[in-house]
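In: From the sequence below, what's the structure:
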Amino acid sequence: MASHTITGSRQSPPAHPRPVRAEGDPLVPRMLLGRRLHDLREAAGLSRRDAARTIDGSESKITRLELGQAAAKPGDVSRLLARYGADAAERTTLLALAEQTNARAWWHGDGDIVARWVRQYLSAEQAAKLVRTFEAQFVPGLLQTEDYARALIRRDHPEAEVERRVGFRLRRQRVLRRRPRPLNLWIVLDEAALWRPTGSPETMRGQIRHIVELCRRPNVTVQIAPFGISGRIAGDGPLTLVRFPQQSLQDMVYLERPDKAVYPVRRVEIERHWHVFNTLVTEAAPPEQTPQILAGILATY
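Out: As a prediction, the model looks like this:
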C-alpha cells in the first residue's frame, strides 16, 4: 500500500535551494528559480513593478517568471539578483537553474498531439514524488491498459493518430517503475467509471485485472468510491494533486475540464483541494477492499 501521508502541509523552504538537473524537462528548474526569485524580491522590499523596471520588462513577465511559467534569460536573472542583493553562492546556483529553464520538455517530440493546457501537468507528473487523483468518468491514464486507452482515444481522435497517442499514454506510465524512486500514486476511483463500458467486454476485463495487479505494488493505492460521490464531494470534475521531491516547491493542483485545465496557485485553494481529496479517501472503501470490489465487477463482464 502507498503511504498514508496525504496531508497538504509543507516544511519551510531552504534559503539556498540545491542545484538540480533538468533531466530533459524545464518545469522543476523553472519552479525552483521562480520561488527563490519571489522570496528574494520580497526580502528586498521590492514590488513586481520595481523588478520589471530592472529588466525593462512588464509586471506580468515577473509574475510568470516567479510562478515558474516561463523560461528565464540568464541576463535578466543576473540583473534581478544584483538588484535583490543575492550573494555569490546563490547567484551561481540560480544562474545554473536559469540555463536549465530553457531545456526541452520530455513530451516535446509529441508536442503536436499534446494540448497546451495539459503540458504543465505532464511535466509535473514525471517529476513528482507523489500524485493523488480522483476520477469519476474513466480509469485514469496511469492505470489504463493499452486496449482500454486505444478504445478511449478512438472516441475523440482520427484513426491515423490513435496508435501514436496510445504509445504516448503508455510511456507516461513508466514513472510507476522509475528507479530508484517510483512515483507514489494514490487513486480514488468512482465505481461508475468501471461500470461504464469502454471497448469490448474483454477490454474491460483486462482493465479491471490490470488494476488488481497494480494494487499489489507498494507505490500504488486504489480506492473505489460509491456512485455519485463526485457531485456530493468533489465538485464538477477530476481532481489531481502533485507533490514534488523539492520541499521548497508548493504542491500543484490540476483540474481537468473539457478542452481546458485549471491550475489553482493560491495556498488557500491548494489546501482546500487537499481537504476534498482527504474527504474522498475517508468516504471511499478502504484500499484492502479494492480487490474484492473489483472481483465483483469483473464477474459481470
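In: only C-alpha atoms for contact and neighbour calcs from this point on.
Out: Will do.
In: Could you count how many residues lie near Ala15?
Out: Applying other CA atoms under 10 Å, we find 11 residues neighbouring Ala15.
In: any idea whether it is helix, strand or coil?
Out: The three-state label for Ala15, taken from DSSP: H, G, I helix; E, B strand; the rest coil, comes out as coil.
In: any idea how far Ala299 lies from Gln250?
Out: Distance of Ala299 to Gln250, given as CA to CA, to the nearest Å: 43 Å.
In: So these two - more neighbours on which side?
Out: Looking at Ala299 and Gln250 with other CA under 10 Å, you find the greater number of neighbours at Gln250, namely 22 against 8.
In: Now that one: which helix or strand?
Out: Assigning secondary structure by DSSP states H and E places Gln250 outside every helix and strand.
In: Second chain to compare with the first, below:
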Amino acid sequence: MSAARPGHEPSIRRFLEHPQGGPTVLRIVLGTQLRKLREANGVSAKAAADVIRGSHAKISRLELGRVGFKERDVADLLTLYNVTDEDERADFLTLARRAAEPGWWHQYNDILPPWFETHLGLEEAASVIRSYENQFVPGLLQTEGYARAVTTLGHPRASGAEIERRVRLRMTRQQLLDRPGAPRLWAVLDEASLRRPLGGAPVMRQQLRHLIEVSRMPNVVLQIAPFSIGGVSAAGGPITILRFLEPDLPDIVYLEQLTSALYLDKPEDLDNYLAVMDRLCAEADPPSATVPFLEKLLAELT
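Out: This next block holds a predicted model:
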C-alpha cells in the first residue's frame, strides 16, 4: 500500500481552469503542492533532490516557487511520491509547462530586475493590495507624466528610449485595476508624497486630478496621512502587503529597496506589518476626507 497523500489537489485544477498571476504564482502553487506530497509520503528533501539530480538547495528553491520546474523533474518527483493516476500526473505536468511560460512583462526583461518580476507576478494574483507610500504616489496610481518624472529621477543615466519603456511598463501594469475581478487597492499616502512637485506644477495638477478620479473607483480606497498628525507608524518607509484568496499563497509583505526587495511571509513578520498598516489607516484621515484634501492641494497649484 502506498503512503497516504493528499488527493487530486483542487488548487491544481482551479489554477488550470482559472489561471491568475502568470508564471510566478503558478510556480508557487506547483512547489507548494509538491512539498505537500513529499511530506505526506515521508520523503526527505535530500531523497527528492537525489531523484532530480539536484541539491537540497534546489529542492528548497523549487518548493518555494523561486525557480521553474523541468517537466522531467516533476514527473520523477510524482513517481517518487506515489502519484500514479494519469489525470493527476497530467495536471501537474500541465501546470509545470504553464509555470515556465513568460509573463506579459517578459518583453521588458531588459529593464526589469528579477526581484521586481516576482512582485509583478504576485500583484497580478492578489485579491487585496494594501500600501503605504511616503515619497511618491504609488506606481499603480501614477499618471504617465508623473511616472516619467519619477523614472527619470531614479534612472538619471537612462536613455530617453529606456525611460519611455519603463513608463510604458508602469502604464501596462496599472491595467489590473480595471480588469474583471480586479484586486482591491487600499493605499495610504503621506502628505509629503503629494506636495513634492515632481515634474513641475502641470504634472502634479494632472496627478492630483487622477487621484481624485481613481479614489471614486469601487475597488480603490485612498487615505492621506497629513502632516498634522505628526509621526506615523511606518517610519521606516513604504510598505506593500499582498493578500490572496488561494490558500497555497500566504500573505506577503513587499519592501522595496534601492537595488533589491524583501519578501516576507513568516507569520510573525506578517502580524507586525499588518498591525503597522492597521495603525496607519487609523492615524490617517478617513477615506471620505481624501477628495476634499486633494482638491485643496489642487487649488494651491492653480
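In: and Arg30 of the first structure, what is it in contact with?
Out: Listed by CA atoms under 8 Å, 6 or more residues apart in numbering, the contact set of Arg30 of the first structure reads Leu65, Leu67, Gly68, Gln69, Ala70, Ala71, Ala72, Leu97, Ala98, Gln100, Thr101.
In: In the stretch 51-200 of the first structure, what residue spans correspond to helices?
Out: Secondary structure of the stretch 51-200 of the first structure by DSSP state H, counting those that start in this stretch: the helices cover 59-66, 74-84, 88-100, 116-127, 146-153, 159-172, 192-195.
In: from the chain's centre, how far out does the following helix or strand past the shortest one sit?
Out: On the C-terminal side of helix 192-195 of the first structure, the closest following helix or strand by DSSP H and E is helix 201-215. In terms of CA atoms, centre = their mean, to the nearest Å, the gap separating the centre of helix 201-215 of the first structure from the centre of its chain is 24 Å.
In: Which positions in the helix or strand just after helix 201-215 of the first structure come out as buried?
Out: Under the assignment DSSP H and E, the closest C-terminal helix or strand after helix 201-215 of the first structure is strand 220-225. For strand 220-225 of the first structure, the neighbour count (16 or more other CA atoms under 10 Å) marks Val220, Thr221, Val222, Gln223, Ile224, Ala225 as buried.
In: Over to stretch 194-208 of the second structure?
Out: Of the residues in stretch 194-208 of the second structure, those with enough neighbours to count as buried (16+ other CA under 10 Å) are Leu194, Pro197, Leu198, Gly199, Val203, Met204, Arg205, Gln206, Gln207, Leu208.
In: ok, now stretch 139-159 of the second structure?
Out: With burial defined by 16+ other CA under 10 Å, the residues of stretch 139-159 of the second structure counted as buried are 140-152.
In: possible to save the residues you listed as a markdown table with distance to Leu34 of the second structure?
Out: Rendered in a markdown table, the data for those read as follows (distance: CA to CA, whole Å):
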| residue | distance to Leu34 of the second structure |
| --- | --- |
| Leu140 | 34 |
| Leu141 | 37 |
| Gln142 | 39 |
| Thr143 | 42 |
| Glu144 | 42 |
| Gly145 | 45 |
| Tyr146 | 44 |
| Ala147 | 40 |
| Arg148 | 43 |
| Ala149 | 44 |
| Val150 | 41 |
| Thr151 | 40 |
| Thr152 | 43 |
